[in-house]
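Chemist: compute the structure for the input listed below.
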Amino acid sequence: MSLSLEHINDRNPVLFIAIGRQQAGKTTFLNTTAQYLKERGGTFQIWNADLLNKTHGLKLFHDETIEAPSLTRDDVKAWLQGKIKEQARERFDAVLDFGCGDKPLESLIEAVPEIATLQQQGIRVVVAHLIGPRLHDAKYLDGFSQPSTLTPDGTLIVCNGGVVPENRDEKLAFQEIMRHGAIEAALSKGALVQLFPRFSLMLDVTERELTFNEAMNGVEGQDGRAFGLVDRARVEKWWIHLVPDFFQEVPTEWLPSVQRN
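Modeler: Below is the predicted model:
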């Protein structure tokens, strides 16, 4: 593979931050993003400050994940400050799983104001907000429409179809929340809203500690079982068609760069 034009032209490195309320699917989304980019030659660091997720954390699927040393606020702050200085100095892409809370972005900037200064050093800061279809998820976004010390270079609002009950249509489930003023305010400021496709086998794949490519190709999980032909076809439809369709709508400069043929 040859390096993409984005690499050749010295594109600005990206810090891609995923935030959201508890159980919004933030870690699942970042795991999918990391696997998708890796399969396309992406090289980036994975930072995990969400140590409360001990069952399906990023390190389970990405051994190279760099984790905060503890849950202590000061330790997390010092750790992030060090990683940010490293990114500014060495000019690499990174994705960050920050954790949950009602106002995680404000908490992040309050704890680590250096993130805002990254933009002054040519780092593109992109924030992905994971939301479900309930109205309190839209209210959660209200705080981000207020003036802040950080105006992201890219704002992606991810309507997570994975948290929509199986008996509901994904698009219909998000119709009401899409009319909320917080969504309209975000759109007026250049945010992109995307529906992340539901995958009914997500829990089965993660509990077997398989990558999506492994699940699709019949590799046995840690329980000694592989998916049957029907389920493998379901994985393939999601991984080969629906996931790429999602990322093709996201500006390439908002994501860690990949290599192209």
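Chemist: contacts and neighbour counts: CA atoms only from here.
Modeler: Will do.
Chemist: who's in contact with the closest residue to residue 159 other than its chain neighbours?
Modeler: Nearest non-adjacent residue to residue 159, counting by C-alpha to C-alpha, 6 or more residues apart in numbering: residue 195, 4.7 Å away. Shown in contact with residue 195 (C-alpha atoms under 8 Å, 6 or more residues apart in numbering): 158, 159, 160, 161, 171, 246.
Chemist: now show me the structure for the sequence below, then we'll compare the two:
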Amino acid sequence: MNYFQKTALFMGVATAINGLTFAAQAQFCADPSHTAAIKARLDQIADSQGIDMGDVGKAYENFALATIRPGTPIPENTQRFFSSARQTKTNDKYRNVVPDGVLPLVFVNFPAGPTETYANSVFYEVKALSGGLLPPSYSDYQILGFIDALGDSPAKTAGRIPAIIFITSADIKQISNATVAEAIFRGVAVWHAIGCEIPGSFNQLQLGAASLKNPVVYFLQLTLPEGIGPGIPGRLFMRNPT
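Modeler: Next comes the predicted model:
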């Protein structure tokens, strides 16, 4: 369930990251035959499965965390992470953020050096929205809070690169330039993936490969990131109460 990074030669980093980024941007869906799933379509799918309209976002989150990493579902996160930036911007109304999923970052010293693991340094955040760009101010500066918390994460403290992966409905075609700029300033990687519908299936969705929005953070650290996605096919679902 870890997210990997490794050291590499500079030219190797530049070539590999560029190839990874361009491939992800050119094919948001896992397959060209898939249809990008906008929020309205997610609502229709949820309704056909008996999921309440108020639960669509949660059902999409469950699907995304269960399928983005084939064979290794991401556990739902309930841990709070402090953000002084969000606290300041909201006049002490909100002091923390709670990302949907959290993973450790594993750093591999290439080619045969020791492996380092940094807890709570990769955030996954799932949004089923009908539009928007997720600027830093979104939802009482929640997005700013994510970046700020990652900027104080164990990975960042050790000089590594924490990351946030946004998984959204297809209405969100890009992430705000202001969010990306803030992440570059804090040395945090920003990734973005969307869900797509598989034609001819019974309401099955699949996440495409995530697109890296600020490769410069990896260039500066001579680091090669692990690609994220595509996921495996799945459906919207609600978890059974515990």
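Chemist: got a TM-score for the pair?
Modeler: Overlay of the two chains. TM-score (TM-score structural alignment, normalised by the length of structure 2): 0.36; 144 aligned residues with a C-alpha RMSD of 5.6 Å.
Chemist: rewinding a little: how far away is the residue nearest to residue 159 of structure 1 from residue 175 of structure 1?
Modeler: 11 Å (C-alpha to C-alpha, to the nearest Å).
Chemist: likewise residue 203 of structure 1?
Modeler: Distance from residue 203 of structure 1 to residue 175 of structure 1, counting by C-alpha to C-alpha: 26 Å.
Chemist: before we move on, what about residue 26 of structure 1?
Modeler: From residue 26 of structure 1 to residue 175 of structure 1 the distance is 21 Å (C-alpha to C-alpha).
Chemist: which of the two has more neighbours?
Modeler: Higher neighbour count among residue 26 of structure 1 and residue 175: residue 26, with 25 against 11, using other C-alpha atoms under 10 Å.
Chemist: thought the more buried one was touching residue 19?
Modeler: Yes. Residue 26 of structure 1 is within contact range of residue 19, at 6.4 Å (criterion: C-alpha atoms under 8 Å).
Chemist: select the longest strand from structure 2.
Modeler: strand 115-127 (DSSP state E).
Chemist: surely residue 127 of structure 1 forms part of a strand?
Modeler: Yes. Assessed by DSSP: H, G, I helix; E, B strand; the rest coil, residue 127 of structure 1 belongs to a strand.
Chemist: buried residues in the longest helix along structure 2?
Modeler: Scanning structure 2 for the longest helix, with DSSP state H as the assignment, gives helix 10-26. Buried positions in helix 10-26 of structure 2, judged by neighbour count with 16 or more other C-alpha atoms under 10 Å: 13, 14, 17, 20, 21, 24, 25.
Chemist: helix or strand right after that helix?
Modeler: strand 35-36 (DSSP states H and E).
Chemist: quick check: which helices or strands does that next one pack against?
Modeler: In this structure, strand 35-36 of structure 2 makes packing contacts with strand 189-197, judged by 3 or more C-alpha pairs under 8 Å, 6 or more residues apart in numbering; DSSP states H and E.
Chemist: got the angle between the strand it packs on and strand 115-127?
Modeler: Strand 189-197 of structure 2 and strand 115-127 are oriented at 50 degrees to each other (axes from the mean of the first three to the mean of the last three C-alpha atoms, to 10 degrees).
Chemist: joint contacts of residue 26 and residue 19 of structure 1?
Modeler: 97, 130.
Chemist: which strands or helices does the helix or strand residue 182 of structure 2 falls within pack on?
Modeler: Following DSSP H and E, the helix or strand that holds residue 182 of structure 2 is helix 177-186. Judged by 3+ C-alpha pairs under 8 Å, 6+ apart, the packing partners of helix 177-186 of structure 2 are helix 138-151, strand 189-197.
Chemist: show me the helices in the stretch 1-150 of structure 1, by range?
Modeler: 5-8, 26-39, 73-90, 104-111, 114-118, 135-142 (DSSP state H, counting those that start in this stretch).
Chemist: any chance of the ones you listed in CSV, with distance to residue 46 of structure 1 too?
Modeler: Converted to CSV, the helices of the stretch 1-150 of structure 1 look like this (distance: least, C-alpha to C-alpha, whole Å):
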stretch, distance to residue 46 of structure 1
helix 5-8, 19
helix 26-39, 8
helix 73-90, 11
helix 104-111, 17
helix 114-118, 16
helix 135-142, 25
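Chemist: residue 214 of structure 1 is nearest to which of the ones you listed?
Modeler: Set against residue 214 of structure 1 and scored by C-alpha to C-alpha, the helices of the stretch 1-150 of structure 1 come closest in helix 26-39, at 11.2 Å.
Chemist: if we can go back for a sec, and the helices of the stretch 1-150 of structure 1: which comes nearest residue 183 of structure 1?
Modeler: In terms of C-alpha to C-alpha, the element of these nearest to residue 183 of structure 1 is helix 135-142, at 7.0 Å.
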